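# generate coordinates for the sequence data below:
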Amino acid sequence: MNGAVIRLHVNGQALTVSADDADMSLADYLHERLDLTGTKVCCGIGVCRACTVGIRNRPDALLEKTLACVTTVSTLANQHVYTVESLAQGNRLAPLQQSFLEAFAFQCGYCTPGFLMAATAMLEHLGQYGASAERIDDAIDTWVGGNLCRCTGYVRYKEAIRRVARAKLKGGAGS
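Coordinates of the predicted model:
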């Protein structure tokens, strides 16, 4: 990139990325340069979705999910990237994380960050789709259905997400 730099935000922090790192995958950049290891790489080709992170093209935009293992840093100029580390506020878990704990949704936990980030994006989009409590499972299937769990924890993941989505639709603590 001829010495150019890339500006982006990660978990609210403004960053300037050197041209030397422009062709790195976002997952590698997060791990190697920022020591943010919550984003996991499993397949490395964007199939399993363990590496799902959230992206906003501006701070007030809805969160979109993207696959960090196949997204290069150079494609993220002026974007806002959110990793699983962004969910908790200090020692206080986000409602979705708390729900995962309460539903015993963690097994080996490797795919969990991808599930959390895909579900976080889904929760932001609920109002846009006119989702209702009766259609929550459809929304979960659409937003999180492609994420793979080798331990087959799907039932518990879905239950945890459903709890928070229903609370959000009712205007409760999960919103």
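# only C-alpha atoms for contact and neighbour calcs from this point on.
Noted.
# and the top helix by length along the chain, which residues are buried?
Looking only at the chain and at elements set by DSSP state H, the helix with the highest residue count is helix 154-169. Of the residues in helix 154-169, those buried under the neighbour-count criterion (16 or more other C-alpha atoms under 10 Å) are 154, 156-166, 168-169.
# what does stretch 23-41 give?
Within stretch 23-41, the residues that count as buried by 16+ other C-alpha under 10 Å are 24-30, 36-41.
# can those residues go into a markdown table with extra columns for secondary structure?
Formatted as a markdown table, those follow (DSSP: H, G, I helix; E, B strand; the rest coil):
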| residue | secondary structure |
| --- | --- |
| M24 | coil |
| S25 | strand |
| L26 | helix |
| A27 | helix |
| D28 | helix |
| Y29 | helix |
| L30 | helix |
| L36 | coil |
| T37 | coil |
| G38 | coil |
| T39 | coil |
| K40 | coil |
| V41 | coil |
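# one more to put side by side:
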Amino acid sequence: MTITTQPITLHINGKTTGPTDVPDNLMMIDFLHEYLDLTGSRLGCGQGLCRACVVILDNPDGSSEEVRSCITGAHFFNEKKIRTIEGHAKRNDKGEVVELAPIQQKFLEHFSFQCGYCTPGFVNASIVLLEKLKRQPITKDQVEATITEGLNDHICRCTGYVRYFEAVKEVVLTTPGLVKDAK
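Next up is the predicted model:
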């Protein structure tokens, strides 16, 4: 049996990698783990249901979206810009984290996770939601429903949903420009 490969070039967390010859059927999560040593995205169910594996795809129009990396082939991302959980915190020249992204900090302050396995997916989903709200602010009466909709597809086996929700709600309500006055 011959394994066929094709080269891909990716733009991950602000850096370009490739071209790299990658097997045609390799899933993105395996490429991240095995080729780039970016192991923050988690392989949970392997069927795209739990969403622990999501990465952020930055679209050319400036919007972003979650993509499940356990069921999406690496070649789908060729020449595209993505962000993984490793790309959110600010780092110094040595690669050490010097400042967490606001949502990461709030997850810590709210003790949002127990085992932490689902956390990368929840962080990425929250960042996509916050970016959407920057483009399309909502009224205060829409906050809870909007957060529920943004996080609803993510599964936490430790049942940390309330704490994740409360952390995101705090960020939404305290970040200028995400919530507008009702008219």
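# TM-score them against each other, please.
Once superposed, chain against chain, the TM-score is 0.89 (TM-score structural alignment, normalised by the length of the first structure); 171 aligned residues with a C-alpha RMSD of 2.0 Å.
# mean distance, the longest helix of the first structure to its aligned residues in the second structure?
With both structures laid over each other, helix 154-169 of the first structure and its partner residues in the second structure are 0.9 Å apart on average (mean C-alpha distance after the TM-score superposition for the first structure).
# who does that helix touch, helix- and strand-wise?
When contacts are defined as 3 or more C-alpha pairs under 8 Å, 6 or more residues apart in numbering; DSSP states H and E, helix 154-169 of the first structure packs onto helix 95-102, helix 112-125, helix 136-144.
# that one versus helix 136-144: what angle between them?
Interaxial angle, helix 154-169 of the first structure versus helix 136-144 (axes from the mean of the first three to the mean of the last three C-alpha atoms, to 10 degrees): 110 degrees.
# can you list the buried residues of stretch 23-41 of the first structure in a markdown table and add distance to V84 of the first structure?
As requested, those are arranged in a markdown table below (distance: C-alpha to C-alpha, whole Å):
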| residue | distance to V84 of the first structure |
| --- | --- |
| M24 | 20 |
| S25 | 17 |
| L26 | 14 |
| A27 | 12 |
| D28 | 15 |
| Y29 | 15 |
| L30 | 11 |
| L36 | 9 |
| T37 | 9 |
| G38 | 6 |
| T39 | 7 |
| K40 | 10 |
| V41 | 13 |
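# thinking again about what came up before, T16 of the first structure is nearest to which of the helices and strands packed on helix 154-169 of the first structure?
Using C-alpha to C-alpha as the criterion, the shortest distance between T16 of the first structure and these is 23.9 Å, found for helix 112-125.
# corresponding residues in the second structure for that closest one?
Residues 119-132 of the second structure are matched to helix 112-125 of the first structure when aligned by TM-score structural alignment.
# average gap between that stretch and the first structure?
Stretch 119-132 of the second structure, aligned to the first structure and superposed, deviates on average by 0.4 Å (mean C-alpha distance after the TM-score superposition for the first structure).
# for that stretch, what is the distance to the chain centroid?
Stretch 119-132 of the second structure has its average C-alpha position 5 Å from the chain's average C-alpha position, going by C-alpha atoms, centre = their mean, to the nearest Å.
# contacts for it?
Outside stretch 119-132 of the second structure, the residues that touch it by C-alpha atoms under 8 Å, 6 or more residues apart in numbering are 40-42, 51-56, 63-66, 84-85, 103-104, 113, 147, 150-151, 154, 164, 168, 172, 178.
# just the buried subset of these, please.
The neighbour count (16+ other C-alpha under 10 Å) marks 40-42, 51-56, 64-66, 84-85, 103-104, 113, 147, 150-151, 154, 164, 168, 172, 178 as buried among the contacts of stretch 119-132 of the second structure.
# what residue is smack in the middle of the second structure?
Within the second structure, the residue whose C-alpha comes closest to the C-alpha centroid is N124; the distance, by C-alpha atoms, centre = their mean, is 2.2 Å.
# tell me the secondary structure at the residue of the first structure positioned farthest from its centre.
Note on the first structure: the largest C-alpha distance from the chain mean falls to N2, namely 31.5 Å (C-alpha atoms, centre = their mean). On the three-state scheme (three-state DSSP), N2 of the first structure is labelled coil.
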